[in-house]
Every structure is written in structure tokens, then in C-alpha cells.
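Participant: Pasted the sequence and its predicted model underneath.
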Amino acid sequence: MIKTAALACLLTVLAGCGGPGPTKRNGTDTATAGQPASTAPTAPATTDPTRIPGLGDRWQRRIPADSRQVLAVYGESRNSARSTVALYTKQGSTRESTWDRTRAWPAHNGRKGWTPDHREGDKRSPVGVFTLSDAGGVLPDPGARLPYTRSAAFAAPRWWAKSYWHDFDYVIAIDYNRVKGTPPNDQTRPGGYAKGGGIWLHMDHGSGTSACVSLSRPAMRYLLRTLDPDRHPVVVMGDRADLKS
């Protein structure tokens, strides 16, 4: 009975992330895994360095005043699994402080795209602004600044397709319907199970996820070593059209 309960808990955690869905892949949810950062699609241009590119006023206002690191996830379209992730760092401490783009990478999001009203199992990533507080994974801590929990419990089941086995070698919890300050695989969902949970940044397997955002190994290692709790990092994520509104 104990083993059965433990297995059920693991499956619940993994269901929120990049677990394998249908084996059929179409043009909206595949891309080259591990594409070098230098070939990543460019983020939207801006003429105002005091703003995050590609974000409308309502999203700019939702970025906490004390946040000095913003990870922007620009989804290709509402129903696409392709996206671009860019890290912006705030320079200065006045009203005229500027946002510098530090790095950008190709990425994947939910295999069915995006939604402003995420539900468990809808295969769409939630649109919004979320804090980034905790990290972990199967592999040893690579020098993360966020609290890092190493555990074999993150490992993807070996009955999944082999290309998914390393998805959770490194993860960063997106604070959607979770308790901050706990390991990413903590099952507590303050808003209820129906609203989904277990939304992470994790390793890419070359196609869309169940709701998470996935990046290459070098990108994940860089973010783990760079995202700093003292800079109050947040992620702003959604399809480009919604983020511009």
C-alpha cells in the first residue's frame, strides 16, 4: 500500500510537467532540441529601455517593483508549443532604470499552447507573472543561487519514452498554485487540484510539454547559476499577442 501511494504521488507531480503525451508530433510542437543561444529567435524590439520588450502596460505593471531579474517567455502563438525565453536584468535604481537583455534561448511550452485559465491536464501553459523561488533536480546542485533540492524522486519514470528521461535533471519551480519555499515537487496546491500545478522550467526533450517551459541543458545550468533570490526573479509568460495587450 505504501509503495502504491508513493507511485501515485510521483505520477501526480510529473503530470504537471513534460511527461509524454501522444507519440504523434506535428508542426506546432517540434523543434530542434539544444539549439544554440546564438541562433535563438530575437525578442521583440523596443525603443524604451526602461520597459521589458513586447509587454503591454498591464503586464509591465504586474512586475514587482523590487524585481531586478525578469525571465520573459514569448510564446510563438496561442496554440503553438514553440517559444523564446529571454533573461532581462535591471540596471540602476531610479525611475529611469533600464532593462538589459542578458541571454535568450529557444524553448517549448505546453503542447497545445497557452491559456489565461490553466486547468489540470489541459496541456496549455498558464499565462501570467509568477515568482521563481525554488529549484531542484536529479543531478547535483550546479551552483544554484535559488534553494536547490536534489532528489531521485524527480526522475521521470523509465516507462516514458527515452527522450523524456532527463527532463527533470534540473528544474526551477514556477510559483503557480504552489507554496513558495518548498521543493519543486511538493504537492501542496493552495488553489485546489483542478487549477493544476507542478509548473516548472525544466530540460527540453525537443517538443511541447504538458504545461511547463523547457530549455536546453546549458540554458538551465546558466539560469540556475544566475537567478538570484536577492534580485527577486519573476517569469512573465504567454503568447506574444497576449503579452502585448
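Facilitator: That came through, no problem.
Participant: CA atoms for contacts and neighbours, from now on please.
Facilitator: Noted.
Participant: Near the closest residue to Gly113 other than its chain neighbours, how many other residues are there?
Facilitator: Spatial nearest neighbour of Gly113, chain neighbours left out: Asn79 (4.1 Å); criterion: CA to CA, 6 or more residues apart in numbering. Neighbourhood size, Asn79 [other CA atoms under 10 Å]: 17.
Participant: how about the lengthiest helix in the chain: buried residues?
Facilitator: If you go by DSSP state H, the chain has its longest helix at helix 2-15. Using 16 or more other CA atoms under 10 Å as the burial criterion, the residues of helix 2-15 that qualify are Leu10, Thr12, Val13, Leu14, Ala15.
Participant: can you list contacts of that helix?
Facilitator: Identification of contacts with helix 2-15 by CA atoms under 8 Å, 6 or more residues apart in numbering yields Gly121, Ala153, Ala156, Asn185, Asp186, Gln187, Gly197, Gly198, Ser210.
Participant: Would you list the buried entries among those?
Facilitator: Ala153, Ala156, Asn185, Gln187, Gly197, Gly198, Ser210.
Participant: ok so the fourth one is a helix residue?
Facilitator: No - looking at Gln187 with DSSP: H, G, I helix; E, B strand; the rest coil, it is coil, so not inside a helix.
Participant: Looks to me like Leu218 is in a helix.
Facilitator: That one is not Leu; residue 218 is Pro. Yes - assessed with three-state DSSP, Pro218 lies in a helix.
Participant: which residues touch the spatially most central residue of the chain?
Facilitator: By CA atoms, centre = their mean, the mean C-alpha position of the chain lies nearest to Leu201, the distance being 3.2 Å. By CA under 8 Å, 6+ apart, the residues touching Leu201 are Val171, Ile172, Ala173, Ile174, Cys212, Val213, Ser214, Leu215, Met220.
Participant: Next up, a structure to set beside the first:
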Amino acid sequence: MSLPRRALFGLGALVLAGCAPSGHPASAPAISAAAPAAVPSTTTAARPAPPELPRQLPGVGPRMLAAVPAEARQVLVVTGDGPEATTGHAVLYRDDGAGWLARPSSPTRNGGHGWSADHREGDLRSPVGVFGLSDAGGRLPNPGTRLPYDRTDTFTIGGTGLMGEPLAGSFDYVVAIDYNRVPGNSPLDTRRPRGGRFGGGIWLHADHGGPTHGCVALPLERMRDLLLALDPALHPVVVMGDAQSLAG
């Protein structure tokens, strides 16, 4: 943010304002006609340089960074609090040409047993890696996302989660994480290219107040904000895992 300019006034400005310079009585002798006229200063304060944006994604090490596609200009970084932790935070970054511009951070929840670089069906761990974000949907109407959006009551869910919390509303908004799925289809698509033992159906969805079976959950309003921000023209991806795995 630039600072306001501070105008510097010379003697001529003081005269125009009807004020005598400080320290001089009103009866002081007039300036001689032969004396050079005072010239108002036009000097302005220098503008501070804008803050430098990070050239690399904060917290993402060279190995994980190498897996981010070259065309990806929008990256959601989900950082778990630890390998076995069920909480973390997410930040959406956009490459504006000068570096990565960050949106506000959001709290997250992940799998009930933490994270895994070798996710398997039913292990209650969220997969570590870099995955595309290509399709969305939910029980609620499309809030205005540019992603393909499948609005259907099939996203209605009941029952309770791993801590006994109600799951109702968890799938009001979802974004499919392209882990073991066929991009370009509804998040409800059940095809698993690598086979069923590697799991699937890994989504970003609304937080229900407890850990997930492998998905990443954000507060409902943050899910809505994310849907509005994601732009398929920027080839968005998610980089997700515990902090140690991401930094490697």
C-alpha cells in the first residue's frame, strides 16, 4: 500500500494562506523588490517499494515443487500440523508473474490417522502429493464457480463422523481432488484408474467438526470462497501433506 504524499509549502504558500512565517512579527520589513522570489518546493516523499512476493511456494520443498505442473498458476497448499495430526491450514496462491500472491489462510481438517504418501482404501489417512482440482459439485446451488459444477441432492449425507459429530451439510460444496479419479467428471464418479485398493473419492468439502476419512475439510464459507476463486484457466492444483512431507 503506498503512503500519502506530504506536500511541502514554501514562503509563497504561506503568504497566499494569509499567515506570517513562524518567528517573524507581522510588522517585519517587506522583502526587497530586488531580492529573488521564493519558489515553492515541488519535492515529494519517495514511494516505498511494494513488498516482494515469494518466488517459491512457502513451505514447499524442491521435491514437491518439482511435481507442480509448469502451467499451474493457482496452487492450494494444504499443510497438516504433523504426520499423525488431523488439523492444519490451507492457503491459495496465485502466480501473478512477480511471485506467488497469497489469499487468507483457512483452518483445515484431514484424515483421522493423519497423512500418508501411500494412501490405501480405508486407512483413514489423507494422501500426500500434488493433484489437480478440475471438478466441483454439491447439494447447494452453484455459487458462481468457473469449475464444472454438479448440483444434485445425491450430495446429501447423514449419520455421524469419527468423533460422533453430525455429518449433515458436509457435502454442501465439494471440489474433487484428482487422486485416483478420472478428471472431467462429477466428483460422484466412482471410477478408480489405479484400482480400488488405492482408495478414491478424496474431496475438499465443508468441515463437520471432526477428522475425515481422507478428505480435506474447510469451513463452509471458506469452501464457497474457494469455489469462487478457482479458475480452470489457471490450471489449479492442490499441494497437500504434513509440513515435514511438503518441505522435503
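Facilitator: It's in. The structure presented is a predicted model; accordingly, all values stated were derived computationally and were not measured.
Participant: Could you tell me which residues make contact with Gln91 of the first structure?
Facilitator: Contacts of Gln91 of the first structure by CA under 8 Å, 6+ apart are Arg68, Ser97, Thr98, Trp99, Asp100.
Participant: hmm, 7 Å instead?
Facilitator: Residues near Gln91 of the first structure by CA atoms under 7 Å, 6 or more residues apart in numbering: Ser97, Thr98, Trp99.
Participant: which of those residues tops the neighbour count?
Facilitator: Trp99 (21 neighbours).
Participant: wait, that residue sits on Ile52?
Facilitator: Yes - in this structure Trp99 of the first structure lies within contact range of Ile52 using CA atoms under 7 Å: 6.4 Å.
Participant: Run through the helices of the first structure in chain order.
Facilitator: Secondary structure of the first structure, counting by DSSP H: helices at 2-15, 57-62, 217-226, 240-244.
Participant: can you tell which of those is closest to Tyr74 of the first structure?
Facilitator: Nearest of those to Tyr74 of the first structure, taken as CA to CA: helix 240-244 at 5.4 Å.
Participant: okay, that closest one sits on what stretch of the second structure?
Facilitator: Helix 240-244 of the first structure lines up with residues 243-247 of the second structure when matched by TM-score structural alignment.
Participant: Show me what the matching stretch is in contact with.
Facilitator: Gly59, Val60, Gly61, Met64, Thr79, Gly80, Asp81, Gly82.
Participant: Ok, stretch 100-120 of the first structure next?
Facilitator: Contact with stretch 100-120 of the first structure is made by 29, 35, 37, 40-41, 78-90, 123-127, 194-196, 207-215, 238-239, as judged by CA under 7 Å, 6+ apart.
Participant: At which residues are the strands of the second structure located?
Facilitator: Secondary structure of the second structure (DSSP state E): strands at 74-80, 87-95, 100-102, 106-109, 115-116, 126-127, 129-138, 149-151, 174-177, 203-206, 216-218, 237-242.
Participant: ok, average deviation of the longest one from the first structure?
Facilitator: For strand 129-138 of the second structure, the mean distance from the matching residues in the first structure following superposition reads 0.2 Å, by mean CA distance after the TM-score superposition for the first structure.
Participant: got the angle for that strand vs strand 74-80?
Facilitator: Strand 129-138 of the second structure and strand 74-80 are oriented at 100 degrees to each other (axes from the mean of the first three to the mean of the last three CA atoms, to 10 degrees).
Participant: who touches strand 129-138 of the second structure?
Facilitator: In contact with strand 129-138 of the second structure (CA under 7 Å, 6+ apart) are residues 67-68, 147-152, 155, 171-179, 183-187, 232, 236-241.
Participant: picking that back up, among the contacts of stretch 243-247 of the second structure, which one sits closest to Pro166 of the second structure?
Facilitator: Using CA to CA, the contacts of stretch 243-247 of the second structure come closest to Pro166 of the second structure at Gly80, 23.1 Å.
Participant: just checking, the closest one touches Val239?
Facilitator: No - using CA under 7 Å, Gly80 of the second structure is not in contact with Val239; the gap is 11.0 Å.
Participant: So the two - more neighbours on which side?
Facilitator: Gly80 (30 against 22).
Participant: Aligned to that one, what sits in the first structure?
Facilitator: Per TM-score structural alignment, Gly80 of the second structure is aligned with Gly75.
Participant: Would you check how far apart that match and Gly208 of the first structure are?
Facilitator: 12 Å (CA to CA, to the nearest Å).
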